[in-house]
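*Asks:* coords below, sequence missing:
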């Protein structure tokens, strides 16, 4: 089992991992807090993929940089995506050539630099009778895709090959398909990987720290006031540059400098179905019968993911978004044509999730017509990283630091090279997810921790390591972001919670009272945000209705 988890992770065995330096436990939190009230080069507000990318880029330049997240790392859209690292074929179809070119380049770079965590994913677009125009349009788009990649691929497959690739597809009227490649990831683990690399390079990161206000001097932002949400203590941090990387919530911080709203919060909801009910060996791109949008059906972590919707959310919430009943219906409708024989219903859904995308508004009528490009705005000393997508987080980080450069000291060192450290060749699941720390994860595991958690690819070794070393403050942090057990198992993983509770007591010192509170709050979160909503449930602020085609 150990060799399945990680092979040839480091030269010389487990002792060479910098595990102690990167152990995010209460002592680490205290040490980090004790040095907050000092002069920083960069303060990053927001712990999603954008903020993590900025922190890592700054730390690798030798800058004094700290990241502050009021909830948990990857709490927002960065843990609630479709798990795709993709070039964006649909962006190309809408003429967003620049976004697509950038995305293709970054997708391929991430596959090389974080192998396994960002893994190649074959995708099939099935084509049926009456779709000749669609066939020609996408053949042309894939030709342009190849040109942007700089290499040619065979895309067209006949009906017989399609049936072999995706046996559950409806056969009647099937004419063939188009095959192309993208990549996929565990989005929350990617954020953690980038953050831990940032801390390893000298940066600092704290979750559960709320930025209560901005400090100003001579009309410019010069720092932040913060509150520790775990203890209530307060601090003031001065910085040469404050970066607003709060995603869909960016306008809230911008409002403190009098800037007008420019974001368009867009909700994307997803369903997860069990593999035994919906088996797939590759992703399939299906078309909504309601509005003609493309929806992805993706094998992920031993299950099948369906998403996403794309609707205006209105005001961003203080709490967590959730899928509406109509969105669940919309996604299931997308499966009824191509996968009719499976007779999938809401009763088959294991979990749901919704994320609020940080889209920059251009005034487009439909939310899905907005560009997924990014922007960097400087307003009275506050730098806002706006828009973008998971795939292009490194580009946005570089653009942020380029805009910040006039206010920063000369970097203390050249940027560190990307990819695995020299001599380190991580392999297997732990190598993919934990990189150079994979051997330490395995070394910390008890014998029984090498078992899988129920019917998932997650091991108990990962659970123990997350509790010990990854800044877990709540059961929700552990089950929904450090691991994805709360999404992969029915009822949020209720069947494994007793063993999880025993590990929390062992690693975090939680007593029976603390565990009861955590378990109750977690169960409420699963019901509110990750279950199929009843038809009579109150809808989100916009009514949760998926727009009909114009």
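*Replies:* Done, it's in. Just so you know, these numbers come straight off a predicted model, no measurement behind them.
*Asks:* Could you use CA atoms for every contact and neighbour count after this?
*Replies:* Will do.
*Asks:* Enumerate every residue touching residue 163.
*Replies:* Residue 163 makes contact with 169, 171, according to Cα atoms under 8 Å, 6 or more residues apart in numbering.
*Asks:* Correct me if wrong, but it is in a helix.
*Replies:* Yes. According to DSSP: H, G, I helix; E, B strand; the rest coil, residue 163 belongs to a helix.
*Asks:* Next one for the comparison:
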């Protein structure tokens, strides 16, 4: 809703009787809202910042089965993830896309061909299809140009998938709203409401005007990710999470040209590192370190993590002479991993968990890929707490099919139309119809249309410039300097669609560029 509609409609919305209040606007909360709404529950989701502001816009963007979890014996999680990957590829075409991976087989490096191919065989059995193959050195070098040739014996090829994680959250929320769910950003929980020991709702805090409305619900579900222990603390529970930071680099595709994703084990510690083509750039990740900083400000890559990833790149692609001057942008996210006391952060399990404590149902852990499984597990746990509600909790198609595009949209090629439908669903037609002259063309250097900026500003709950450039689109990660070159044209769009005058634009631009420099650029100093 836009700012005017929000101020007029929000008090009435919050005063309704709710079955479920979901706290947290990442992929877990969005998934629960969708699955609850399509099964008849009156569900409200609130997010203290922007939708997908936290981990769900800062993941590695991979929709994968977790090949490395096989090594840790987590077969159930891998099987579940592979199944959900296949479902997303089928139901979210244009948003979730296949991605080929290549892993070099080098003399003296681990894991060797036999061990790796055995893992891939299990992976394929779980997926119900054969995607693995081994190729000799010459063929592998053609598929993965610029890699280190010394000691190369060949390589293993396999399939996973990738997505735009923030757009996935927004698409899930869009589907949930179509089924009657309500989602509001910049509306956080100040405190939980309780009757005796039982949680019965929450007092909220509206970032727009400081209002503190109270909302009552039959059940409160915390899907706040790495922030879950803060809310659990209000019902007297000890912390259970270990926040782990994963940081990433984005480089121009011409500096790190990739025909396939290239996966490798880091030469220092043997952790998996990957580089793959994403949204017109090359994405490199990831680290896995304890996040010692607070959770109230955005996470950012450290100098040590930057150097760690650059070492891996130079080792795997020695002829490219890559350095920090090649980095377009960086981003870091904090994973909500359940603490089991492992010395090595990478050995912590990634399964999700549910805790019901004094009427507060907390959902923690898990992966982007398995958000539907997590949501359905949460509703199974919630069912006994919602007398009178009965529903079939077997998985439904993740998204309903959107009608084909027509009219002005036919100016786009088939790939562009599929991309729009994947990201915007049934809104894709209205997005194209709303485009001004020339706005159905891509922004130079990206696959994003100018029309997507206009639609995001008009219809997708944008309150700040970073909402538009870092989550509704990913232009702040794809274009130099956080997208400085398009600011004049973007200013005109924001003036029309958001009603921002010169003073508001100047304040938003300064706020965004300061944020980008602190949290999305190359870290300064040693």
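*Replies:* Structure's in. What do you need? Keep in mind that what you see is a predicted model, and the values were worked out from it rather than measured.
*Asks:* residues making contact with stretch 386-402 of the second structure?
*Replies:* 19, 39, 41, 87-88, 91-92, 172, 175, 218-219, 372-373, 376, 379-380, 383, 421, 425-426.
*Asks:* Type out the PyMOL command that picks the buried ones from those residues.
*Replies:* To isolate the buried members of the contacts of stretch 386-402 of the second structure in PyMOL, using 16 or more other Cα atoms under 10 Å:
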select buried, resi 19+41+87+88+91+92+172+175+218+219+372+373+376+379+421+425+426
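*Asks:* Just tell me what residue 357 of the second structure corresponds to in the first structure.
*Replies:* Matched to the first structure by TM-score structural alignment, residue 357 of the second structure sits across from residue 379.
*Asks:* Can you verify my assumption that its match contacts residue 259?
*Replies:* Yes. Residue 379 of the first structure lies in contact with residue 259 (Cα atoms under 8 Å); the separation is 7.2 Å.
*Asks:* Narrow the contacts of stretch 386-402 of the second structure to those in strands?
*Replies:* 19, 218-219 (DSSP state E).
*Asks:* List just the nearest of those residues to residue 316 of the second structure.
*Replies:* Of all these, residue 316 of the second structure sits closest to residue 219, with 50.5 Å by Cα to Cα.
*Asks:* Now do the contacts for that closest one.
*Replies:* Contacts of residue 219 of the second structure (Cα under 8 Å, 6+ apart): 19-21, 199-201, 359-361, 382, 385-386.
*Asks:* which among those gets closest to residue 457 of the second structure?
*Replies:* residue 21 (26.6 Å).
*Asks:* Reduced to three states, what does that closest one come out as?
*Replies:* strand.
*Asks:* Can you get me a residue count around it?
*Replies:* Look at residue 21 of the second structure: counted by other Cα atoms under 10 Å, it has 24 neighbours.
*Asks:* any idea what it aligns with in the first structure?
*Replies:* Using TM-score structural alignment, residue 21 of the second structure sits opposite residue 43 in the first structure.
*Asks:* I'd like the distance between its match and residue 481 of the first structure.
*Replies:* 23 Å (Cα to Cα, to the nearest Å).
*Asks:* again, but for residue 435 of the first structure
*Replies:* 17 Å.
*Asks:* got it, and residue 185 of the first structure?
*Replies:* 13 Å.
*Asks:* likewise residue 217 of the first structure?
*Replies:* For residue 217 of the first structure, the distance to residue 481 of the first structure - Cα to Cα - is 38 Å.
*Asks:* Likewise for residue 305 of the first structure?
*Replies:* In terms of Cα to Cα, residue 305 of the first structure sits 16 Å off from residue 481 of the first structure.
*Asks:* tally of neighbours for the counterpart of residue 208 of the first structure in the second structure?
*Replies:* Per TM-score structural alignment, the equivalent position to residue 208 of the first structure in the second structure is residue 186. Other residues near residue 186 of the second structure come to 17 when the count uses other Cα under 10 Å.
*Asks:* Spit out the contact partners of residue 186 of the second structure.
*Replies:* 46-50, 206-208.
*Asks:* redo that, cut-off 10 Å
*Replies:* When contacts are counted by Cα atoms under 10 Å, 6 or more residues apart in numbering, residue 186 of the second structure touches 25, 46-51, 205-208, 461, 463.
*Asks:* And residue 490 of the first structure, by the same measure?
*Replies:* Residues near residue 490 of the first structure by Cα under 10 Å, 6+ apart: 273-274, 349-351, 531.
*Asks:* hmm, try it at 7 Å
*Replies:* Taking Cα atoms under 7 Å, 6 or more residues apart in numbering, we find residue 490 of the first structure in contact with residue 350.
*Asks:* For residue 268 of the first structure, see how far away it is.
*Replies:* 21 Å.
*Asks:* swap in residue 207 of the first structure?
*Replies:* Distance from residue 207 of the first structure to residue 268 of the first structure, by Cα to Cα: 24 Å.
*Asks:* Return the closest of the contacts of residue 219 of the second structure with respect to residue 517 of the second structure.
*Replies:* residue 21 (35.3 Å).
*Asks:* Lovely, talk soon.
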